[in-house]
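> Below are the sequence and a predicted model for it; my questions follow.
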Amino acid sequence: MDMKKFFCALFLASQLAAASGAAEKISDLSARQAPEWLTKTVICQIPLRSFTQEGTLAAATERLGHLADAGIGCVYLMPIVESDPDQNREFWSPRQKKSNTNNPCNPYRIKNYFKIDSEYGTEADLKKFVDRAHELGMKVILDLVYYHCGPTADIITTNPDFVTRDENGKVKNGLWRFPALNFDNPKLREYLISNMEYFVREFGVDGYRADAETHIPIEFWESARARLEKIKPDIALIAESTRAVCQLKAYDANYGFGIAINMKDFFAGSKDAKFKTAGDLEKRFTENKARYPKGARVMYHYDNHDLSTDHGRPEAEMPYEAADAMTVFLIAIDGIPMLFAGNEIADRAEYSLFANRHHKRSVLDWSAAFTDAGKRRLEIVKAMSKIRRERPEFFSGEMKWIDSGNDKVLAFERAKGDSKTFVFVSASPEPVEISAKLSENPKAYFAQRAKVSGGGDSAKVSLDPYGFALIE
């Protein structure tokens, strides 16, 4: 989606919420409890079009073993239902035109909400994909696009009042030039909730990521959640928004919008970085988390379909070792970590969400897995996924920032009862030494380009360029 328009819309929504004068501040309330599996997982977003040469569910199913071996606990599929093939560019988003792919089929412009797009395969293919993921111990979440639909969507013909219209009866478009759905119509709400139920009941999916959810009444999502939990009690819902009220009843996590770019710029050492020091970035994370109810979760990432489409692959802006350190930081912080397919093997291939095998195809470079950088990254993701899954301080513990004394070193403590880890991650291209207060006999149980010496109040952590250490 067009991120500038989206952020403007989010700001307006937040101002309206503030003006409503709620009796209690959201930050004084408590977030709903999330399914345990979500708090322990590393999510991987899969764009089917570029994940394999074929760009299909069947081909992606054959690659699930790779993700399971990498320690991925949940795969998130971009929209797989039928896209609108309308050629009228009046109803193409600015990004869609700018891509120069000439592909009318934008996965976020829906033709039929119940039909699998033939580009990806069949209903049987989706069932096999989900079943195989479950066999490998992974969950599957799908992408919902309910704010708008395609200009020739089936529901516009069958149910004309499912879309918003002006006083003359003309269909009104939303932010991205697509018809906006009419949530004032209870029949539309029932239709969409039944759509969510369908994929859970018939295919066994484990949750959803809701696109542009802030433009949809929160009551709709709360009702949907209650219905879905009757089918699958541990279902997970992730909001593509920063709307803080989401996690009171409806959702399990919100997106960490903007922080992805802040994180990338910090590790890349960008001269245009908005947050240039470790202290700056710490403050950014702290202030963002304070917006939400107590115990709320934020899903963080440094790469996804929007960022790579609009700005190029984030890690291509930095040395491979810097991206390694960024990956460790992402998985170690308090939140839900999400990788974009290929991050686990240091892939830097160009990507566009509008490209497919028929229109300027962009495909993940699987040969990256055989490079030194790719092998090293895969081992990092494996190790960090295991740590996050098994050590309680990471999946249910507190996080306390530590002043490292160096502007390029992020440091924090993760703790849960007697289980404790000190984390040091360097974004510096130069060697650094940090004075730290650790245990009397500190041990780095996972580290690269790092050394720990001494103990107690006189401990030292030496980090080579982009080094990192997890210390107990």
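In hand now; what should we look at? Numbers count the residues shown, from 1 in each chain.
> switch to C-alpha atoms for all contacts and neighbour counts from now on
Fine.
> what sits against Q45?
75-78, 304, 338-341 (Cα atoms under 8 Å, 6 or more residues apart in numbering).
> scratch that, A153
84, 110-112.
> and the gap between it and E82?
A153 sits 9 Å away from E82, going by Cα to Cα, to the nearest Å.
> Mind listing the shared neighbours of the two?
Common contacts of A153 and E82, defined by Cα under 8 Å, 6+ apart, comprise 110-112.
> are any of the contacts of Q45 buried, and which?
Burial by neighbour count, 16 or more other Cα atoms under 10 Å: within these this picks out 75-78, 304, 338-341.
> and D324, which of the three is it?
helix (DSSP: H, G, I helix; E, B strand; the rest coil).
> Help me confirm that it comes into contact with L378.
No - D324 sits out of contact with L378 when judged by Cα atoms under 8 Å, with a separation of 9.7 Å.
> more neighbours, those two?
D324 (28 against 24; other Cα atoms under 10 Å).
> What residues does the more buried one make contact with?
Here D324 is in contact with 377, 380, 466 (Cα under 8 Å, 6+ apart).
> another structure for you, compare them:
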Amino acid sequence: MLKRFFNKVSVLMMLLVMVFSIGKLPFSNSASAEQVKVQQSDSTTIPDNTIRIHYERADKNYDIWGLWLWGDVATPSAEVGVWPTGAIAFSNTQVDEYGAYVDVKLKDNPASINFIVVNRATGEKDGDAKGFTQFGEYKELYITEGDDFVYTSPDGSQVEKSKAHFPEWSKDATIYEVNVRQYTSEGTFKAFEAHLPRLKKLGVKILWFMPIQPISKEGRVGTLGSPYAVQDYKAVNPDFGTIEDFKSLVKKAHSMGFKVMLDWVGNHTGMDNIWTKNKEWYTLDNEGNITHPAGTNWLDVADLNYNNSDMRAAMIDAMEYWVKEADIDGYRADYAGGVPVDFWETARKQLDKIKPVYMLAEDNTTYSLLDKAFNSNYGWTLHYMMRDIAAGKKGAKNVKSYIDSMERLYPKGSYSMNFLTNHDINAWEGTTSELFGESEKTMAALTFTLPGIPLIYSGQEAGLDKRLAFFDRDEISWKDLSMQKFYQDLVRLKKENKALWNGTAGGEIRLLDTSDEHILAFEREKGDSKVIVVVNLSADHVSGSVIMDSKSVGNYKLFPSQEIFKMKNQQPFDLEPWACQIIVK
């Protein structure tokens, strides 16, 4: 989904800045818990079309906190008042064993809601923006102070094993996102093909192509438009070449050991898509006009109606087309949470009948997508956490909390895609050097060593130092490949060490005790493969020690130098700012 318009947490935050800047209204606290009788939550009393959100704090002081709401809620906070007093208030008088709670009335047929926990007096936020889409399945949500995840059970228990098929070739893969438009001066499939030998040397496995279909002209933004405003699902953007050019590229990539994944826009089409002749395939307003996706300003796209069975069948047919016709190996689903889970599950079943595919969901709130339909989703939480760490706002303890949450949220076997950047981040939020500064290489190492499948975006290995234009041509410079060797080493590290492989093919993560709060240390082990990572997540020089159990004591090698390293029970480390030591056995 495009950062210019929608929710990948930070963009919503940027949109909210416009609200924040309006000003504050006077605020007064509610009565204290001692003054009134405490009410207990009773799920049987939750009204229809309402969701109850529980919020737990260690200090049990809820009166000053509230939820700033937007999305498919009956009354968005911006309609109630300015930031932050327009937030729906928690209260010390309405609590249960899971903290304070509020009942949020929803619009009819809600698709998604979003919220931020905010101090209604000061504007202080507790965590990032959160979202939820699984309506009908749950009537209560649970959030906790300092935790950026939304849980559907009070104990945050882990869901069952994923039933999605995981292609054997994905077990040690790294994804590479291809922006054809900006990759070469020609901006074509044929011109990109010349880069395949270099990418083979880089070691990446999966080539994810941003949408390759023709772009709608109606409502077009910029000169060339957004690739996510698709005009015809079964055609190729003539700027890139022909269908035969693409098929030739896929064939060449396969011969070199790559797999090819296409970006798929299932939530909406361009405004002049060939499907618009079937108006019932789209969401219509009261006057019978095709609408844009609700809650957005995506004026170049039309919202699809997934209550229409003919549209669903046509969408699956179009997805099958590229697997059959071009022999692609999977899809990255744009705004996957905006499309019903059961559709994706049906589509995945049909695609797997043709060949085993890999499916990536652009989503990090609807974990049921990972039950049967998708292998992985977006690691937005880790991305923004790393940015906060780089800015000195968070630290090792937050990564530890994140790791614990991931183990409880993800269906076993599924995992996140970890990244420093992608087309959205680069275009709308900044370059990796802007966002991470001196910590960039350390954060990159974490994307390859923490559980998940890593992503490299076009130009990242060339130290991409500009924000690429999204709607026009803006060629990547390949003159400086100084980062190629760095990423080549990280890809090789992952491939050569089973402990770092994806999902259940890799080893589980175990956090290690350290003597300094700035040091993050963990190990992953699978069979005879073990990797230990020790990171200084601060801009200061740090000396400390890591506590190892007796099984982890012994001889290792430092990566990538291969220097012998003798691990002790209480191993001292002297770490420069943002230092990262990777120790391999």
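Thanks, I have it. All values reported here derive from a predicted model rather than from experimental measurement.
> Report the TM-score for the pair.
The TM-score (TM-score structural alignment, normalised by the length of the first structure) is 0.86; 440 aligned residues with a Cα RMSD of 2.6 Å.
> returning to that earlier point: relative to F394 of the first structure, which of the buried ones among the contacts of Q45 of the first structure is nearest.
M338 (14.9 Å; Cα to Cα).
> That closest one belongs to a helix?
No - under the criterion used here (three-state DSSP), M338 of the first structure is strand, not part of a helix.
> distance of it from V381 of the first structure?
11 Å.
> I582 of the second structure maps to what in the first structure?
Counting by TM-score structural alignment, I582 of the second structure corresponds to L470 in the first structure.
> so who does that match touch?
If you count contacts by Cα under 8 Å, 6+ apart, L470 of the first structure has them with 421-424, 444-447.
> If you rank these by neighbours, which is first?
Ranking the contacts of L470 of the first structure using other Cα under 10 Å puts F424 first, with 27 neighbours.
> from memory that one sits against F468, does it?
Yes - with contacts counted by Cα under 8 Å, F424 of the first structure reaches F468, the gap being 5.5 Å.
> For the stretch 351-472 of the first structure, which segments are assigned as strands?
398-402, 409-416, 419-426, 432-436, 444-453, 459-471 (DSSP state E, counting those that start in this stretch).
> what stretch of the second structure does the fourth one fall on?
Mapping strand 432-436 of the first structure onto the second structure (TM-score structural alignment) gives residues 542-546.
> rewinding a little: just the contacts of A153 of the first structure now: which is nearest Q15 of the first structure?
Of these, the one sitting nearest to Q15 of the first structure (Cα to Cα) turns out to be I110, at 29.9 Å.
> That closest one: how many residues sit nearby?
Around I110 of the first structure there are 27 other residues, counting by other Cα under 10 Å.
> Ok, K98 of the first structure next?
11.
> now swap in G374 of the first structure and tell me
Using other Cα under 10 Å: G374 of the first structure sits among 22 other residues.
> Helices of the stretch 351-500 of the second structure, start to end?
Here the stretch 351-500 of the second structure has its helices, by DSSP state H, counting those that start in this stretch, at 369-372, 380-390, 396-409, 423-428, 432-436, 440-449, 484-496.
> So which of those helices is nearest W264 of the second structure?
helix 423-428 (14.5 Å).
> The closest one corresponds to what range in the first structure?
With TM-score structural alignment as the criterion, helix 423-428 of the second structure aligns to 305-310.
> Now that stretch: buried residues?
305, 307-310.
> now stretch 486-502 of the second structure
Taking 16+ other Cα under 10 Å as the criterion, stretch 486-502 of the second structure shows 486-495, 497-502 as buried.
> cool, stretch 547-566 of the second structure as well?
547-548, 552, 556-559.
> L142 of the first structure reaches D211, doesn't it?
No - L142 of the first structure sits out of contact with D211 when judged by Cα under 8 Å, with a separation of 10.4 Å.
> which residues are common contacts for these two?
Between them, L142 of the first structure and D211 share no contacting residue, judged by Cα under 8 Å, 6+ apart.
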